[in-house]
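*Asks:* heads up, no residue letters with this:
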C-alpha cells in the first residue's frame, strides 16, 4: 500500500514539474481560423436549438407576434437576447462556450488576469457586431500574427488551445 501512495506522490511531483516547465518555457498555442469557425458553428447550433425548443413555442403559447422577419418583433428581440446572453455568460464564467469546450479552446485577456465584465461586454456586443457587419472581421484571424479577429483586437483578447503548447523560443523565431 505504501508503494501506491509513493506513486501518487511521484505523479503529483511530476505533474507540478511539468506545469512549472510549461509556464517557463512554453506558451499556449493560438487557435486559428478553422477551429474557431467550427466552434462558432456549434455555438450557433446550440443557440438556435434553445430558441427553437424554448423561445418560439413560448411565444406561440402566449399568442405574441411570431413574425420572425421583422427585426424588432418580440421574438426577434428574445432570440437576440438569448444569443448575446449565451456568449457573454459562457465567456465570462467559463472563458469558453460549448463549441470552444468541444475543441479545447478558450478566450483569454491579453492585459488582465481574469476577463472583466467590461472586456466581455465590449468583445461580445460592440466587437462582435462590428465583426458581423464587416465579415472580414472574422476572416482576419487567418492573417494576423496573434490570430485575433476584429473583436479580439478591440477587446485585447485571444483564443488559445487549453492543452496545446509551443516553445517560446520557436515563437520568437517565427515572429522574426
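*Replies:* Everything's here; your move. Owing to the predicted nature of the structure, the values given are computational and were not obtained by experimental measurement.
*Asks:* Please make it C-alpha for all contacts and neighbour counts, starting now.
*Replies:* Fine.
*Asks:* List the buried residues for the helix or strand hosting residue 16?
*Replies:* Remark: residue 16 resides in helix 2-25, with elements defined by DSSP states H and E. Judged by neighbour count (16 or more other CA atoms under 10 Å), helix 2-25 contains these buried residues: residue 22.
*Asks:* what does stretch 159-176 give?
*Replies:* Result for stretch 159-176 [16+ other CA under 10 Å]: buried residues 159-162, 165.
*Asks:* just stretch 118-125 next, same as before
*Replies:* Within stretch 118-125, the residues scored as buried using 16+ other CA under 10 Å are 119-124.
*Asks:* Can I get those in a markdown table including distance to residue 135?
*Replies:* Compiled in a markdown table, the buried residues of stretch 118-125 are given as follows (distance: CA to CA, whole Å):
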| residue | distance to residue 135 |
| --- | --- |
| 119 | 21 |
| 120 | 20 |
| 121 | 20 |
| 122 | 18 |
| 123 | 16 |
| 124 | 15 |
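*Asks:* For the lengthiest strand in the chain, which outside residues touch it?
*Replies:* For the chain, the strand that runs over the most residues, judged by DSSP state E, is strand 157-167. When contacts are defined by CA atoms under 8 Å, 6 or more residues apart in numbering, strand 157-167 is touched by residues 22, 25-31, 104-110, 146-148, 152.
*Asks:* Next, report how far the next helix-or-strand element following that strand is displaced from the centre of its chain.
*Replies:* For strand 157-167, the succeeding helix or strand toward the C-terminus, using DSSP H and E, is helix 168-175. Average the C-alpha atoms of helix 168-175, do the same for its chain, and the two points are 25 Å apart (CA atoms, centre = their mean, to the nearest Å).
*Asks:* structure B:
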C-alpha cells in the first residue's frame, strides 16, 4: 500500500514538473515573439527616394531671361520713379550707386524668396522647372540664400557668367550656384529623358 502511494506521488510530481516545463516553454516562446516584433517595429524606415528628370540648359536659360525682364519691370515701375524724384542718377554703372545697389537687391530678393517659398521663379513656373535639394529635403532659407544670392553672385563674376556656362559641361547640369547650394534644377512634369537624378 505504501509502495503504491509512493509511486502515485512520484507520478504526480512528474506531471507537475512537466506542466511547469510546458508553461515555461510557452512563456519563452511568447517572449521571443515579442522581441521579434519589437525588432521589426523599431527598424528605421527607409526614406522614399523620388526620381526627377534633369532640366535642359535651354529652358533654364530662357526662364532666367524672363525672370530678369520681370525684375527690370518691377524696378522700372516702383523704384526708378522714386530715384527720379529724389534726384538720384539713373542708368549709371558705378558699383556703389543707389541705382545699382537697389536693382541688385530687388533681383536677389526675388530669386531667394521665390525659390524658398515655391521652389521656382515665375520663369521656371512657365517652363515647368523646379529647384530641389540634392538630399531630397525641403528647401530652407539657407539653401535658397546660398544658391540664389551667394552662388549666383559667384557665377556672374567678371560679367562673363562662367558659372552658368559650367552647367553645359557638368555631368548633372549643375551650375556653380547649384554646386554651392547642393541643388538640381529638374522638370516638374515627367517626360522621357535619358538623364535623371534620385533625391
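*Replies:* Received the coordinates, thanks. Model, not experiment: these values are computed from the prediction.
*Asks:* rewinding a little: and the contacts of strand 157-167 of the first structure, which of them are in strands?
*Replies:* Using DSSP E, 26-30, 105-109 are the members of the contacts of strand 157-167 of the first structure that sit in strands.
*Asks:* Please indicate which of those residues are buried?
*Replies:* Buried members of these, scored by 16+ other CA under 10 Å, are 26-30, 105-109.
*Asks:* Distance to residue 2 of the first structure added to the residues you listed, as TSV?
*Replies:* Conversion of these to TSV gives the following (distance: CA to CA, whole Å):
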residue	distance to residue 2 of the first structure
26	35
27	37
28	37
29	39
30	42
105	39
106	39
107	42
108	41
109	44
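*Asks:* Could you single out the nearest of those residues to residue 128 of the first structure?
*Replies:* For these, the residue nearest residue 128 of the first structure by CA to CA is residue 107; the value is 13.9 Å.
*Asks:* Distance of the residue in the second structure that that closest one lines up against relative to residue 103 of the second structure?
*Replies:* Structural alignment (TM-score structural alignment) places residue 107 of the first structure against residue 131 in the second structure. From residue 131 of the second structure across to residue 103 of the second structure, the span is 24 Å (CA to CA, to the nearest Å).
*Asks:* Wasn't residue 84 of the second structure part of a helix?
*Replies:* Yes. When DSSP: H, G, I helix; E, B strand; the rest coil is applied, residue 84 of the second structure is found to be in a helix.
*Asks:* now it, nearest residue through space, not along the chain?
*Replies:* By the measure of CA to CA, 6 or more residues apart in numbering, the closest residue to residue 84 of the second structure outside its immediate chain neighbours is residue 90, 7.4 Å from it.
*Asks:* Next, that neighbour: secondary structure please.
*Replies:* Taking three-state DSSP as the rule, one finds residue 90 of the second structure in the coil state.
*Asks:* what's the neighbour count on it?
*Replies:* Close neighbours of residue 90 of the second structure, defined as other CA atoms under 10 Å, add up to 14.
*Asks:* Wait, residue 132 of the second structure touches residue 119, no?
*Replies:* Yes. With contact taken as CA atoms under 8 Å, residue 132 of the second structure and residue 119 are classed as touching, separated by 7.1 Å.
*Asks:* what sits in contact with each of these two?
*Replies:* residue 139.
*Asks:* Which residue ranges of the second structure form helices?
*Replies:* 2-42, 57-74, 80-85, 98-118, 122-127, 141-145, 152-155, 162-165, 176-181 (DSSP state H).
*Asks:* Skipping adjacent residues, who's closest to the residue mapped onto residue 74 of the first structure from the second structure in space?
*Replies:* In the second structure, the residue paired with residue 74 of the first structure according to TM-score structural alignment is residue 98. When the adjacent residues along the chain are set aside, residue 98 of the second structure lies closest to residue 88, with 7.3 Å between them (CA to CA, 6+ apart).
*Asks:* what's the answer for residue 94 of the second structure, then?
*Replies:* Nearest-residue entry for residue 94 of the second structure: residue 100, 7.2 Å, with adjacent residues in sequence omitted and distances by CA to CA, 6+ apart.
*Asks:* what's the burial count for the one you found?
*Replies:* In terms of burial, residue 100 of the second structure registers 15 neighbours under the definition other CA under 10 Å.
*Asks:* can you check the one 3 residues further on too?
*Replies:* Residue 103 of the second structure is surrounded by 17 other residues when neighbours are defined as other CA under 10 Å.
*Asks:* Many thanks, have a good one.
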